[in-house]
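Asks: take this sequence and fold it.
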Amino acid sequence: MPLIRQLVASARMMLVLTLALGVLYPALVWGIGRAVPAQADGSLITRNSQVIGSSLLGQAVTDPTLFHPRPSTSEYAGGTSGGSNLAESSKDQATAVAERHAAYARVAEGEPTADALTTSASGLDPDISPKFAQAQVVRVATATGLDPARVARLVEEHTAGRQLGFLGEPRVNVLELNLALDRLR
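Replies: Next comes the predicted model:
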């Protein structure tokens, strides 16, 4: 008899846990995801009812009238995201940084920031440092015919502070900044 009681208790516990962890919990998480669909659907940004990007993923930008993101080892392809995994002492890393340093003058002015010369761990970082964004203001203002002071204010308006006030660094989302720039024009 004790063996049968243990088997019945085990079967009941399995059913309860299967229901709780296999049905109720996933349904709860799905429901919360539906309550905040922008986050659950990848923070997609639309314009004229058409998806133009995600605020969570960097995109390639070559247009001189727009702000440029940090470099990507994956060419901004989400399916192949990842860093280069090259050490700072690697000759390939030194070559890549030297090439980006030489190309920096076409994108921004002043001394290059680290995020202008190196890729992020994912290769899809949507943000750049405020300093890198400010270094691009003159080029963008010249290419668009806008007042440089107004473009600089736009960068300041789109600079997000540290998360929770102490995590990470201030950052500028390139896609959101470029959309605001388009609205300004």
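Asks: C-alpha from now on. contacts and neighbour counts both.
Replies: OK.
Asks: measure the spatially most central residue of the chain to Gly110 for me?
Replies: The centroid of the chain falls nearest to Pro126 when counting by C-alpha atoms, centre = their mean (3.0 Å). Using C-alpha to C-alpha, to the nearest Å, Pro126 is found at 22 Å from Gly110.
Asks: next up, for comparison:
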Amino acid sequence: MRLPNWLSRHLAALRALLVLTVLLGLAYPLALVGVGTLPGFSHRADGSLLTANGATVGSALLGQSFTDADGNPVPRYFQSRPSAAGDGYDPTASGASNLGPESVVDTLDADPRESTPSLLTRVCARSRAVGALEGVDGRRPYCTADGVGAVLAVFRADGLTGRATRVVSVNQAAPATPFVATYEGVPVEPARPGEDYVAAGGLVTPVRGDAPAEPAVPADAVTASGSGLDPHISPAYAEIQVARVARERGADPAAVRGLVAAHTTGRALGFLGEPGVNVLELNLALDARFPAR
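Replies: Below is the predicted model of the structure:
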């Protein structure tokens, strides 16, 4: 007996569902699990976990912070780049700050803890802190000496043009001293928390300052990766940390540089991406060769 067309179509769909479920829901996953148990693949399949003294300390694929309970860098370790994933390197909250290059004006509140720094101020503050930690010049273009974005709101007589009538350092809350005393002959005021100078008609005007064109602190030392979980830093960032780590461990800086080189990976396929230094692997190698005194 010939089945009705609608029933034939439903039976064909059911057979396709069963076949695809067996192939893609059972056979394919089991095949991948089997491949993952083969020599050379099992370590990667388990998450590229790293151990020290018999205990798992992390993954070569995920970055982590090397700070104390108060969030301060532990001097004997190489430091990772900043992370915007949760409270930092949280694999359950992978992500970036979502702040772009136009984020240069802070949101100031009477309670500093409620203020929201712009991307520029975050970069400036990090660069200043890294410079102080590593003993290098932490200045960057468009940053003030106290580590915030060097940005003015300039009010002009004719809106967008004309002489300046009022100038406010928007990222420095009163009673701070503005990073420049005058602009176009007009005294610069510190900002008052809660005021929106841009909405009031002030023209956002970043001031470059006298910082070197090529900052001593590399970009990856002051910006987070897109995932917030990047385990690598640039060789340039590793280099400015060598002297500190060698001093803290009583090691020869040349020997520390050798370990950095040993844990530096090149570009993928020789031309994709940039060289990187795996921070966790490097710090484990340091602990093995130069234990903390």
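Asks: what TM-score do the two superposed chains give?
Replies: The TM-score (TM-score structural alignment, normalised by the length of structure 1) is 0.91; 185 aligned residues with a C-alpha RMSD of 1.8 Å.
Asks: from Ala143 of structure 1, how far off is the residue nearest to the centre of structure 1?
Replies: 22 Å.
Asks: next one: Glu111 of structure 1
Replies: Glu111 of structure 1 is 21 Å from Ala143 of structure 1, by C-alpha to C-alpha.
Asks: what are the ranges of the helices in structure 2?
Replies: Using DSSP state H, the helices of structure 2 run over 5-20, 28-36, 42-45, 119-134, 235-249, 253-262, 279-289.
Asks: tabulate these in a markdown table, adding columns for mean neighbour count and distance to Ala93 of structure 2.
Replies: What follows is the helices of structure 2, written out as a markdown table (neighbours: other C-alpha atoms under 10 Å; distance: least, C-alpha to C-alpha, whole Å):
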| stretch | mean neighbour count | distance to Ala93 of structure 2 |
| --- | --- | --- |
| helix 5-20 | 11 | 33 |
| helix 28-36 | 13 | 26 |
| helix 42-45 | 14 | 22 |
| helix 119-134 | 21 | 20 |
| helix 235-249 | 19 | 25 |
| helix 253-262 | 16 | 29 |
| helix 279-289 | 20 | 20 |
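Asks: with distance to Arg156 of structure 2 added, can I get those helices in a markdown table?
Replies: What follows is the helices of structure 2, written out as a markdown table (distance: least, C-alpha to C-alpha, whole Å):
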| stretch | distance to Arg156 of structure 2 |
| --- | --- |
| helix 5-20 | 69 |
| helix 28-36 | 66 |
| helix 42-45 | 61 |
| helix 119-134 | 24 |
| helix 235-249 | 42 |
| helix 253-262 | 53 |
| helix 279-289 | 50 |
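Asks: to Val170 of structure 2, which of the ones you listed lies closest?
Replies: helix 119-134 (11.2 Å; C-alpha to C-alpha).
Asks: what's the neighbour count on the residue nearest to Asn278 of structure 2 when sequence neighbours are not counted?
Replies: Spatial nearest neighbour of Asn278 of structure 2, chain neighbours left out: His232 (4.5 Å); criterion: C-alpha to C-alpha, 6 or more residues apart in numbering. Applying other C-alpha atoms under 10 Å, we find 26 residues neighbouring His232 of structure 2.
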